[in-house]
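A.B. asks: any chance you can model this:
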Amino acid sequence: MKFARHFFRSAIGPAAFILAATTPFAAPATEPPPPAPARIDLQTAIGYALEHNFAIRQARERIREQEGVVVEVKAQALPNVGAGGNYQFGEREISNSQPQSNHGWSLNLTASQTLFAGGGVRASIQSSELVREAALLDLKAVINAALLQVRTNYYQVLLARERITVQEENLRLLEQQLKTTTDRFEAGTVSGFERLRAEVAVANAKTPLISARNDYRLAIEALRQSLGLTTRRTESLDSAAEIVGKLDFEPVSFDLRSATESARANRPDLQRLSKLVAASERAITTARSGYYPRVAAVGGWEAFKGRTLAVSDGREGAFIGVQSQWDIFDGRATSGRVAQARSVVEQNRLTLVERELAAEVEVRRAYSSWQEATELVEASGRVVEQAEEAVRLANARYSAGTGTQLDVLQAQVELTTARTNQVQAYYNYNVAIATLRQAMGLTDALVQG
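C.D. replies: Predicted coordinates:
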């Protein structure tokens, strides 16, 4: 019991020191969120997202993690140097030293270098480097997907704003029509029914305007999320920054065959899977290394307690040699690991072929959507011109007394529909171009380098 009390009393001090030394410092306070740009156009949105989008930031961290894995694996090919020490206090009767003593100590410094490991070390290094390259390609794929989302959300904001403009213009024209009808009713040239119908038309026009304004607020929040713009303030992005830009139509040509070939050559997700296939093939060599002995050169220095506890009285010396370990029979564990590695290779190959097929289908769908959007833009432009002329003629006929109020209201409804369809077609066209480029494996057009 005296020995136990003495041992634990001696151990409390070093253990407490080790615990204090390894306890991490308190994490620094979270940095304040970056301010929103004062003016957000598409170029600014893309640039901001590259720095602050959370999916992109997480992908960068995965690369940093994989770089650490590469360093760890490469350490197997480098010399390993370690130092150790031991101090014992026990009963004299169980001591192995001569003369027997209830105290004992030893020190050692050992270095080892792997000489042969069946090719497993080299294969592991190659595999880890290929996985790191796959992580870089994954970052590129994440960037492409994130920037496509930013573009889509940015265009959605512009679309919602254009819809507000269309509905406000529609409401203004209907209110003007109501004023004209009211003046004519007071002059006794039209019935009260026509004034009532004009009032109903104005009231009905307020509903889509309210919905358009709400869609704009929601689009703003979706854009803020895709940008990675965090804020502790209560104001919206629209009040903190001016969002500029306009949906337009700039003709762009694509070829389906060239788009498909570009996808096979440039899509980072396909390139990433190719790297993973190559990495898994190296893993077979790593697994097969278990069939071979592992040989390492070792050397070092050791010191032991001598006749007294004094270090100067200790015994010491250097040594050098070769160590080998060979699992002649391991219960077929190595065979199992080889079978698993081969299965992983085949799974990765099948995944690559499946993804290549999915990429081709994705390109064809995006190309078809681009064709549809192009045709809709061209058609919607002609319809708006015709609808504007129809409204002008309906108003002229109504003023001349040869047309009815119903003709005017119907023409105005058709004009609003045509303008709404046009801005929707512009939105679909711009999104279709961005989606097709992403399907082709091309980086966003506004990304420098």
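A.B. asks: please count neighbours and contacts with C-alpha atoms only from this point.
C.D. replies: Noted.
A.B. asks: what's the following helix or strand after the longest strand anywhere in the chain?
C.D. replies: The longest strand of the chain (DSSP state E) is strand 103-116. Beyond strand 103-116 in the direction of the C-terminus, DSSP states H and E gives the next helix or strand as helix 120-186.
A.B. asks: distance between that following helix and the chain's centre?
C.D. replies: 16 Å (CA atoms, centre = their mean, to the nearest Å).
A.B. asks: burial measure for Gln58, as a count.
C.D. replies: By other CA atoms under 10 Å, 13 other residues sit near Gln58.
A.B. asks: so who does it touch?
C.D. replies: If a contact means CA atoms under 8 Å, 6 or more residues apart in numbering, then Gln58 has no contacts.
A.B. asks: secondary structure element for it?
C.D. replies: Per DSSP H and E: helix 54-74 holds Gln58.
A.B. asks: residue ranges of the strands in the stretch 301-449 of the chain, please?
C.D. replies: For the stretch 301-449 of the chain, the strands defined by DSSP state E, counting those that start in this stretch occupy 315-325.
A.B. asks: now stretch 252-267: buried residues?
C.D. replies: By neighbour count on 16 or more other CA atoms under 10 Å, the buried set for stretch 252-267 is 259-260, 262-264, 266-267.
A.B. asks: my read: Arg62 touches Leu137, true?
C.D. replies: No: in this structure, Arg62 is not within contact of Leu137 by CA atoms under 8 Å, at 11.4 Å.
A.B. asks: one more to put side by side:
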Amino acid sequence: MKLKLMLLLSLAMPASADTLADALASAYASNPDLAAQRAVVRQVDELVPQAIAAVRPAVTPSASLQQVMGPSFQNEGRLFSGGVTISQPLFRGGRTWSSIEAGEQRIFAARARLRLVENSVLVNTLTAYADVLRTAEIVKLNENQVRVLEQQLRASRDRFEVGDLTRTDVAQSEARLANANSNLIAAQGAAIAAQQAYQRVVGRPPVDLAPIPPLPPLPASAAEALALARDSAPTLLAARFDEGAAKADVRTARGQWLPTVTLNATGTYQELTGLPNGVGTRVVDGFAPGVGVTASIPLYSGGLTGSAVRQAQARQSQLLELIASADRAVVEAVNNGWAGVETARATQVSAKSAIAANALAAEGVRQENSVGSRTILEVLNAEQELLNSRVTLAQADRDVAVATYTLLASIGRAEAIALGLPVEAYDVAVNAKRVRGIISDWNVDPDPRRTPERNHAKKKAQ
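C.D. replies: Sure thing, here's the model as predicted:
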């Protein structure tokens, strides 16, 4: 009873009815897992401006004030000195440009992983949506089964009273009704769990969900799906970009063997104040500007540079293997996804045929029982077989939808743009372009606690 009350309350939440497109759009706009991954991409965006900063000038002012003491610790005045140093790197062995390239490759990898999370979140949303529909349908089927068995029990008791049936027949009807009530309670519990999963993914409770619309088209064959996946699967693209970044890291490490050339400009000023003889102020050096070029080349670093290069090469070697691993995972995912779609579709067709046959059989057994040629147990078994086939169809309908979206995700097509969702797509390039042009040390973003919407996408106006 408590489960039934919770189920009814959850279904009676005041809100407008949801469609699958609404649910997917809500998840895309505000799901916290997806929003968090967008923030990860913005973190990685900063790698490029940090690398570019290495070729920009560095300005360092300095100042000091010292108390000057004589041989007998008498006061000789205060020495003030100040200056500014400007350093402009001219050549860093190519490390700046390889660092920029590595940063760009890691940005592309982060964007690919964002696509991976997007695909996962939207598949999870579809799954939660389909699970709510499936569990709600199974609850209705079990409620109907309870009503049918209640009628059957009443009829059995009436026939027992007139001596047409035995006490065993009545007991069989009572047992089946008790079992049906148990199944109904389990189905209601599963429905509540499905609703909670939906709220976790979408961000609001499900209300009067519309049936799943026609599913998106799939590639014509498993081979075509695999070819598409090898071009656009996020896991494979991320692995390739990771290896590209590691390749650039090798060049950065090799750059430590090359010379470094820096242009330096300095300006210093010194004066001695507060002299004991009352003279007042005496300039010691005055203003002294200077310009120079510093060049250095490492001849020996104790093996450090060679070790850094070997380490970077080993990292690249690892990531080359991970590309092969990602390719195998994509092949597995696509083939399993394709098999899952075909299996679910076949089960769906079989379940429809089974419903038609079991409905006919149940009606025939009921009629034959009324004339005494069939037992109560046979009637109960026929009703159970009909229920089982209807539950199988509800599960198969859900499985076809989930398998379709899972296959689309394996090739990188379960995304907002590909699915045509009513949302404004989150543009990953906007932030990267913005931060690349920032040269100020004090240009920072607002407090994240006050701007959570930065990680969210927007729905299109209806």
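A.B. asks: circling back to that earlier point, got JSON lines for the buried residues of stretch 252-267 of structure 1, with distance to Phe17 of structure 1 and secondary structure too?
C.D. replies: Formatted as JSON lines, those follow (distance: CA to CA, whole Å; DSSP: H, G, I helix; E, B strand; the rest coil):
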{"residue": "Ala259", "distance to Phe17 of structure 1": "64", "secondary structure": "helix"}
{"residue": "Thr260", "distance to Phe17 of structure 1": "63", "secondary structure": "helix"}
{"residue": "Ser262", "distance to Phe17 of structure 1": "61", "secondary structure": "helix"}
{"residue": "Ala263", "distance to Phe17 of structure 1": "58", "secondary structure": "helix"}
{"residue": "Arg264", "distance to Phe17 of structure 1": "58", "secondary structure": "helix"}
{"residue": "Asn266", "distance to Phe17 of structure 1": "55", "secondary structure": "helix"}
{"residue": "Arg267", "distance to Phe17 of structure 1": "53", "secondary structure": "coil"}
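A.B. asks: ok, the residues you listed vs Leu171 of structure 1, which is closest?
C.D. replies: Of all the buried residues of stretch 252-267 of structure 1, Ala259 has the smallest distance to Leu171 of structure 1: 44.3 Å, by CA to CA.
A.B. asks: please name the residues that touch the nearest residue to the closest one once chain neighbours are set aside.
C.D. replies: Leaving aside its sequence neighbours, Ala259 of structure 1 sits nearest to Met440 (CA to CA, 6 or more residues apart in numbering; 5.7 Å). Residues near Met440 of structure 1 by CA under 8 Å, 6+ apart: 259-260, 262-264, 266-267, 363.
A.B. asks: save the residues you listed as a markdown table, and put in distance to Ala373 of structure 1 too.
C.D. replies: Shown next, in a markdown table, are those (distance: CA to CA, whole Å):
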| residue | distance to Ala373 of structure 1 |
| --- | --- |
| Ala259 | 17 |
| Thr260 | 19 |
| Ser262 | 22 |
| Ala263 | 21 |
| Arg264 | 25 |
| Asn266 | 25 |
| Arg267 | 24 |
| Val363 | 15 |
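A.B. asks: just flag the most distant two among those residues.
C.D. replies: Asn266 and Val363 (12.5 Å).
A.B. asks: to which residue of structure 2 is the residue nearest to Ala259 of structure 1 aligned?
C.D. replies: Under the alignment (TM-score structural alignment), Met440 of structure 1 maps onto Ile411 of structure 2.
A.B. asks: quick one: that match from Leu228 of structure 2, how far?
C.D. replies: 6 Å (CA to CA, to the nearest Å).
A.B. asks: hmm, back to that, what about Arg62 and Leu137 of structure 1, which has more around it?
C.D. replies: Per other CA under 10 Å, whichever of Arg62 of structure 1 and Leu137 has more neighbours is Leu137, with 22 against 17.
A.B. asks: show me the contacts for that one.
C.D. replies: Contacts of Leu137 of structure 1 (CA under 8 Å, 6+ apart): 268-269, 271-272.
A.B. asks: of these, which is the nearest to Ala11 of structure 1?
C.D. replies: Nearest to Ala11 of structure 1 among the contacts of Leu137 of structure 1: Arg272, at 51.9 Å, using CA to CA.
A.B. asks: and the closest one, what pairs with it in structure 2?
C.D. replies: Under TM-score structural alignment, Arg272 of structure 1 pairs with Ala238 in structure 2.
A.B. asks: okay, now that match: neighbour count?
C.D. replies: Look at Ala238 of structure 2: counted by other CA under 10 Å, it has 25 neighbours.
A.B. asks: again with the one 4 residues further on
C.D. replies: For Asp242 of structure 2, the count of nearby residues is 24 (other CA under 10 Å).
A.B. asks: hmm, it is touching Gly103, no?
C.D. replies: No: assessed by CA under 8 Å, Asp242 of structure 2 is found out of contact with Gly103, at 10.1 Å.
A.B. asks: okay, now the equivalent of Val84 of structure 2 over in structure 1: neighbour count?
C.D. replies: In structure 1, the residue paired with Val84 of structure 2 is Leu109, using TM-score structural alignment. For Leu109 of structure 1, the neighbour count with other CA under 10 Å is 15.
A.B. asks: Gln323 of structure 1 versus Leu109 of structure 1, what's the distance?
C.D. replies: In terms of CA to CA, Leu109 of structure 1 sits 16 Å off from Gln323 of structure 1.
A.B. asks: what does Leu130 of structure 1 give?
C.D. replies: In terms of CA to CA, Leu130 of structure 1 sits 31 Å off from Gln323 of structure 1.
A.B. asks: of these two, who's got more company?
C.D. replies: A direct count of neighbours by other CA under 10 Å for Leu130 of structure 1 and Gln323 places Leu130 higher, at 22 against 14.
A.B. asks: what's near enough to touch the counterpart of the more buried one in structure 2?
C.D. replies: Alignment note: Leu130 of structure 1 maps to Gln105 in structure 2; criterion TM-score structural alignment. Residues in contact with Gln105 of structure 2 (CA under 8 Å, 6+ apart) are 241-242, 244-245.
A.B. asks: run the last query once more with 6 Å
C.D. replies: By CA atoms under 6 Å, 6 or more residues apart in numbering, the contact set of Gln105 of structure 2 is 241, 245.
A.B. asks: before we move on, what about Leu171 of structure 1?
C.D. replies: Counted by CA under 6 Å, 6+ apart, Leu171 of structure 1 has contacts Ala205.
A.B. asks: tell me which residue of structure 2 lines up with it.
C.D. replies: Under TM-score structural alignment, Leu171 of structure 1 pairs with Val146 in structure 2.
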